[in-house]
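Q: What follows is a protein structure lacking sequence information:
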């Protein structure tokens, strides 16, 4: 009997020994700088959003949250870097619906599983996009642009931030729903594509407001419509594409902070609570609105995991409908 009790005591100590270090580690976390990897170049909405969060988290948690841009390969470079990092809470991804949902169907071969290789921390924002044209094009409305593009199939080029990104997928969806044909030109950053749009090397682009709103306001590009069902808060005067000749058109991205799978639960819970507190701050929500995004109310990490799985299914339908694919 004494032997059994002693054995049980040893087992209990072993179990507690595995729990307490993790809990203590979470209480001290972070003890050094944390990196937030961004799958886009500087100046895009995802980059600006990550910098807003990084500044707030640095203030609250006492260590610097550093934003690191790793654009390329349709967000795969950044996503793979986070998946392959140590799951200790010191490398996070400012994820979007592209690496976390769209890529699952778009890519025939994907070096990670978005449903299982990440642990969601918080849903941050949704992202309306806008259809913009080079000012030299004679089209001044969605129907006029569709008519012009049908008269000149393949003559117009559109820019994106890479295969599978909303910049690419929404343009392909628009093309498939309207029967037009355009040439895809990928860039590493939205600002580079917009520079070529203004310069006339591109004629059209589906882009986020963070990158394009100042240019729209200054009259440097022409906005025709937004991709969401309702007007975007950042530009209430621009009507939805669905109301302007393409009924049923709807597409919006989302932004979520995630960590590698197997990140200790106490650290996941701490980051979730801190991000939720940051998103509850009126100043944070105001900053997000100003860059053309719409602040979101996050669910728990478990609820977000289910959300990601449902989004993989939803975006799978959109990808197949658009006809887009990457080998």
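A: Received the coordinates, thanks. Because the structure is predicted, anything quoted here is derived from the model rather than measured. Residues are numbered from 1 along each chain as shown.

Q: Please count neighbours and contacts with C-alpha atoms only from this point.
A: Noted.

Q: for the protein, what spans make up the helices?
A: With DSSP state H as the criterion, the chain has helices at 2-28, 45-61, 76-83, 97, 103-106, 142-151, 166-178, 190-199, 209-217, 265-279, 282-290, 301-322.

Q: If you count neighbours, what's buried in the longest one?
A: When you say that, I think you mean helix 2-28. Within helix 2-28, the residues scored as buried using 16 or more other Cα atoms under 10 Å are residue 26.

Q: and the residue lying closest to residue 242 once chain neighbours are set aside, what is it in contact with?
A: Spatially, and ignoring its direct neighbours in sequence, residue 242 is nearest to residue 249 (4.9 Å; Cα to Cα, 6 or more residues apart in numbering). Contacts for residue 249 were tallied using Cα atoms under 8 Å, 6 or more residues apart in numbering; they are 174, 177, 227-229, 241-242.

Q: what do you get if the cut-off is 10 Å, keeping everything else the same?
A: 170, 173-174, 177-178, 226-229, 240-243 (Cα atoms under 10 Å, 6 or more residues apart in numbering).

Q: ok, now residue 61?
A: Applying Cα under 10 Å, 6+ apart to residue 61 gives the contacts 29-31, 271, 274.

Q: now, which of those residues sits nearest residue 80?
A: residue 271 (20.9 Å; Cα to Cα).

Q: That closest one and residue 6: what is the separation?
A: 38 Å (Cα to Cα, to the nearest Å).

Q: likewise residue 142?
A: From residue 142 over to residue 6 the distance is 78 Å, taken as Cα to Cα.

Q: Then residue 145?
A: Taken as Cα to Cα, the span from residue 145 to residue 6 is 80 Å.

Q: what do you get for residue 310?
A: Distance, residue 310 to residue 6, using Cα to Cα: 48 Å.

Q: take the one below as the second:
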């Protein structure tokens, strides 16, 4: 009996001595850093700062935002992937560094799946298919029909090869059999200006960039690229609703930790994130105009979603022979 008791106590001590074991109750004991792959003031930065402020309540600790800009998020993702797996360095993950960059550049400094422990999806900003208000194209169906008749006459703006909006149009072309002429611009603002002025025929653009122009009557929305309609423009149907089954193109964001982070810490973070996302005040801060979709969910669901996004965009890149600039 004594031997059994000593053995049990020894095993318990050994387990408790393992780094990261049974730390969830005490975690976090110091400030947590959220590494954001994009500049201050943008969509991802705003999500991180709102989330960080809200998480101070359930986690009882400060969360610090660290903007690490460069290479479409790859620099930030690589930094987090190589950080200690202790829950104190997190990545504000997104479609760029976690799904599109792996599709464009197979040889990254991190493995998009193996290097991270998914915590939770956060929000998504759908891409919206828009035309100038002066365009004769009134509906999504008219656009597809016109493109099939005279594809050479239609062009579209995007903000860079391999960007979310560029791949959205490539995906739409693949799914509908149309072909347009791509016109690249140096950034979202000039691309949106080009379609607003009628310099180009059409474009996919983030709802965050075009919603004010749609509401002002300067752009016409033909379809929403996400799987759900946007609350602010509820009358606009999704691409999938208009005959392109399974179409989904959004700038999603989520929270990841380095691979090897203890499961109990990941679970604690997931619970805290889902708690704050269900708070109406936080949801209003994240999406004041009803432009974003509030997500959340389990870490397993987030992991599955990342894998599906990588598979989708890898296929689009392969099918269209897209190379990084």
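A: Received it, and whenever you're ready, just let me know what you need. On a predicted model such as this, the values are computed, not experimentally measured, just so you know.

Q: Please state their TM-score.
A: Here the TM-score for the pair of chains, by TM-score structural alignment, normalised by the length of the second structure, is 0.78; 321 aligned residues with a Cα RMSD of 3.8 Å.

Q: and the contacts of residue 249 of the first structure as TSV, adding distance to residue 86 of the first structure?
A: Listed next are those as TSV, based on distance: Cα to Cα, whole Å:
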residue	distance to residue 86 of the first structure
170	34
173	37
174	40
177	43
178	46
226	39
227	37
228	37
229	40
240	43
241	43
242	44
243	47
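
Q: Filter those residues down to the buried ones, PyMOL style.
A: In PyMOL, this line selects whichever of the contacts of residue 249 of the first structure come out buried by 16+ other Cα under 10 Å:
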select buried, resi 170+173+174+178+226+227+228+229+240+241+242
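
Q: Could you single out the nearest of the contacts of residue 249 of the first structure to residue 297 of the first structure?
A: Nearest to residue 297 of the first structure among these, with distances taken as Cα to Cα, is residue 228, at 18.2 Å.

Q: residues touching the closest residue to that closest one other than its chain neighbours, list them.
A: Distances taken as Cα to Cα, 6+ apart place residue 250 nearest to residue 228 of the first structure, at 5.1 Å, with adjacent residues excluded. Going by Cα under 10 Å, 6+ apart, residue 250 of the first structure touches 128-129, 170, 173-174, 226-230, 240-242.

Q: how much space is there between residue 194 of the second structure and residue 28 of the second structure?
A: Applying Cα to Cα to residue 194 of the second structure and residue 28 of the second structure gives a distance of 47 Å.

Q: Residue 218 of the second structure now?
A: Distance, residue 218 of the second structure to residue 28 of the second structure, using Cα to Cα: 48 Å.

Q: For these two, indicate the residue with more neighbours.
A: Comparing residue 218 of the second structure with residue 28 by other Cα atoms under 10 Å, the one with more neighbours is residue 28, at 20 against 17.

Q: Wait, the more buried one touches residue 20, no?
A: No: here residue 28 of the second structure does not reach residue 20: they are 11.5 Å apart, not a contact under Cα atoms under 10 Å.

Q: Need the overlap of contacts for the two.
A: By the contact definition Cα under 10 Å, 6+ apart, residue 28 of the second structure and residue 20 are jointly contacted by 86-87, 265.

Q: most neighbours, which of those residues?
A: residue 265 (24 neighbours).

Q: quick one: contacts for whatever residue of the first structure lines up with that one?
A: Residue pairing (TM-score structural alignment): residue 265 of the second structure is matched to residue 267 of the first structure. By Cα under 10 Å, 6+ apart, the contact set of residue 267 of the first structure is 22-23, 25-30, 87-90, 121, 259, 273.

Q: same check, this time on residue 67 of the first structure
A: Here residue 67 of the first structure is in contact with 34-38, 42, 47-48, 50-55, 92-94 (criterion: Cα under 10 Å, 6+ apart).

Q: if you set the cut-off to 6 Å instead, what comes out?
A: Residue 67 of the first structure makes contacts with 35-37, as judged by Cα atoms under 6 Å, 6 or more residues apart in numbering.

Q: and those, which are buried?
A: Neighbour-count burial (16+ other Cα under 10 Å) applied to the contacts of residue 67 of the first structure gives 35-37.

Q: Distance to residue 294 of the first structure for those - can I get that in JSON lines?
A: Shown next, in JSON lines, are these (distance: Cα to Cα, whole Å):
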{"residue": "35", "distance to residue 294 of the first structure": "24"}
{"residue": "36", "distance to residue 294 of the first structure": "20"}
{"residue": "37", "distance to residue 294 of the first structure": "21"}
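
Q: All set, thanks.
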